[in-house]
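Trainee: coords please:
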Amino acid sequence: MPLGFTPVNWQARIDEDTTKITWVQDLQQGFALLYQGRVDALDLEYFVAQYASVNTYPNRALVLDLTLPHNEIPFSLSSLSQKDVIQELNAFITSNPDLIKSIRHKYAITPYSQLLNQLIEQQGLKHEEVWK
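Mentor: As a prediction, this is how the structure comes out:
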């Protein structure tokens, strides 16, 4: 688990002593532990994990295990004192749909509902087997 993140979805498993958290300084340290077999999994946002793993370990694919705790975490920006930055970013996104579409394509970012259905099929799961 990267330092600074809270394992909210894993808390029940931690409390039951069925999951142990190993804290890491950065993604590279997490990937190193994973590929050395020193940890069983990484808790990362799906698209960040895919992008980082391809660039760090191009021959080692990661899989989102839908039976483990996970959720969709949309990217967002908030500020109490920089409201103009938020407005500017919102205007930029609204004014540049083609650029946003190309960024989504470049980084293979798909809507969670589409990704979920794709992964359920790939993993041969039923909807009720997906962690909720």
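Trainee: for the rest of this, base every contact and every neighbour count on C-alpha atoms.
Mentor: OK.
Trainee: ranges for the helices of this protein?
Mentor: For the chain, the helices defined by DSSP state H cover 11-15, 27-35, 46-56, 83-95, 97-106, 112-123.
Trainee: please provide the structure for the following sequence as well, for comparison with the first:
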Amino acid sequence: MQVFHSIRLALLASFAGWLIQCPVSAAEPDSQPIPTYSVVVQDIDYYPIYKADLASNEYSGYLRDLMDAFAAAEAIRFEYKVRPVRRMIWEYTRGLYDFALPDHPNWNKSEKLGMELSYSPPLLHFADGLYVLRENAGITREQMADYGTIHGFTPWKFQDRIDQGNVELITASSPENLVLMALAGRVEVINLAAPVAEYHFRNLDATGRFETAAHLLPVSLSSYHLSSARHPDIINALADFLEQNPEIPQQLQEKYRFPALPSGD
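Mentor: Just a heads-up that it's a prediction; the model follows:
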């Protein structure tokens, strides 16, 4: 596990070595500063994929490690700006930041209307599904009375039924709280990415308590991307980095104990 834990440090050390060998002293007036780019991120705890905290402006998890590895390889720096979800979208579409993470071509289409955005290849593919307690595994779509998700996430999977009043939307501030609510019987059906669900099931000693509810909604694959309206060149460089270094995301996924994708995908 040590090799997985030290991936980012090794890449940063390599970058530091490059700086030391550089023949131009940092004190010389013609030395070039490290190019620095702003990345706006959601104020959401979706660990281990990502975790952002507005109060401390800290950002961590798989996406952060992967971006740091890319930045070290390119000799650039990313500065992460944590913003509430709706504020993030509003500010990003008005040009306040260089990049948004995570993003997806299908997200916030009306807000992005007229923007020429470049998207990276997927930084992560993951299974996205519904979970119920094992004792509720037989619930049918007709019996489904609620839908639990993270505050700020769009409940598009059941939006029609929520709008019609047939399903109650219940939100939690974090995946941990959502799982605890389900264990306490305060919500019956919850939606989480598989890496996030399994991480919290382990931490809350709830492994084996939940089952996927594919009969309510088939498990689907989702993906996260980096987007930019200003720097398609960096997006292209990230695409090259992912293609040339497939072992890095793989090792990071092993480090964070991401589950395998469903067979056949």
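Trainee: can you give me the TM-score here?
Mentor: The TM-score (TM-score structural alignment, normalised by the length of the first structure) is 0.68; 114 aligned residues with a CA RMSD of 2.5 Å.
Trainee: ok, back up a step: let's have the helices of the first structure in a markdown table, adding mean neighbour count.
Mentor: As requested, those are exported to a markdown table (neighbours: other CA atoms under 10 Å):
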| stretch | mean neighbour count |
| --- | --- |
| helix 11-15 | 12 |
| helix 27-35 | 16 |
| helix 46-56 | 15 |
| helix 83-95 | 12 |
| helix 97-106 | 12 |
| helix 112-123 | 13 |
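Trainee: distance to Leu68 of the first structure for the ones you listed - can I get that in JSON lines?
Mentor: As requested, these are exported to JSON lines (distance: least, CA to CA, whole Å):
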{"stretch": "helix 11-15", "distance to Leu68 of the first structure": "10"}
{"stretch": "helix 27-35", "distance to Leu68 of the first structure": "16"}
{"stretch": "helix 46-56", "distance to Leu68 of the first structure": "13"}
{"stretch": "helix 83-95", "distance to Leu68 of the first structure": "33"}
{"stretch": "helix 97-106", "distance to Leu68 of the first structure": "26"}
{"stretch": "helix 112-123", "distance to Leu68 of the first structure": "13"}
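Trainee: His70 of the first structure: which of these is closest?
Mentor: For His70 of the first structure, the closest of the helices of the first structure is helix 46-56, at 9.2 Å, according to CA to CA.
Trainee: what is the closest one packed up against?
Mentor: helix 27-35 (3 or more CA pairs under 8 Å, 6 or more residues apart in numbering; DSSP states H and E).
Trainee: residues in the second structure aligned with the helix it packs on?
Mentor: Using TM-score structural alignment, helix 27-35 of the first structure corresponds to residues 175-183 of the second structure.
Trainee: post-alignment, the matching stretch versus the first structure, mean distance?
Mentor: In the superposition against the first structure, stretch 175-183 of the second structure averages 1.3 Å from its aligned positions (mean CA distance after the TM-score superposition for the first structure).
Trainee: other residues contacting that stretch?
Mentor: 45-46, 132-133, 148-150, 171-172, 187-190, 192, 196-197, 200-201 (CA atoms under 8 Å, 6 or more residues apart in numbering).
Trainee: what sits against the most centrally placed residue in the first structure?
Mentor: The geometric centre of the first structure, computed from its C-alpha atoms, lies nearest to Glu45 (CA atoms, centre = their mean), at 1.0 Å. The contact partners of Glu45 of the first structure, taken as CA under 8 Å, 6+ apart, are 72-73.
Trainee: mind checking what it lines up with in the second structure?
Mentor: Under the alignment (TM-score structural alignment), Glu45 of the first structure pairs with Ala193 of the second structure.
Trainee: next one: that match from Glu74 of the second structure, what distance?
Mentor: 30 Å (CA to CA, to the nearest Å).
Trainee: just how off-centre is the match of helix 27-35 of the first structure within its chain?
Mentor: Offset of stretch 175-183 of the second structure from its chain centre (CA atoms, centre = their mean, to the nearest Å): 19 Å.
Trainee: likewise for stretch 250-265 of the second structure?
Mentor: 14 Å.
Trainee: contacting residues around Tyr147 of the second structure?
Mentor: Taking CA under 8 Å, 6+ apart, one finds 158, 167-170, 187-191 in contact with Tyr147 of the second structure.
Trainee: what's the helix or strand for it?
Mentor: Assigned by DSSP states H and E, Tyr147 of the second structure belongs to strand 146-150.
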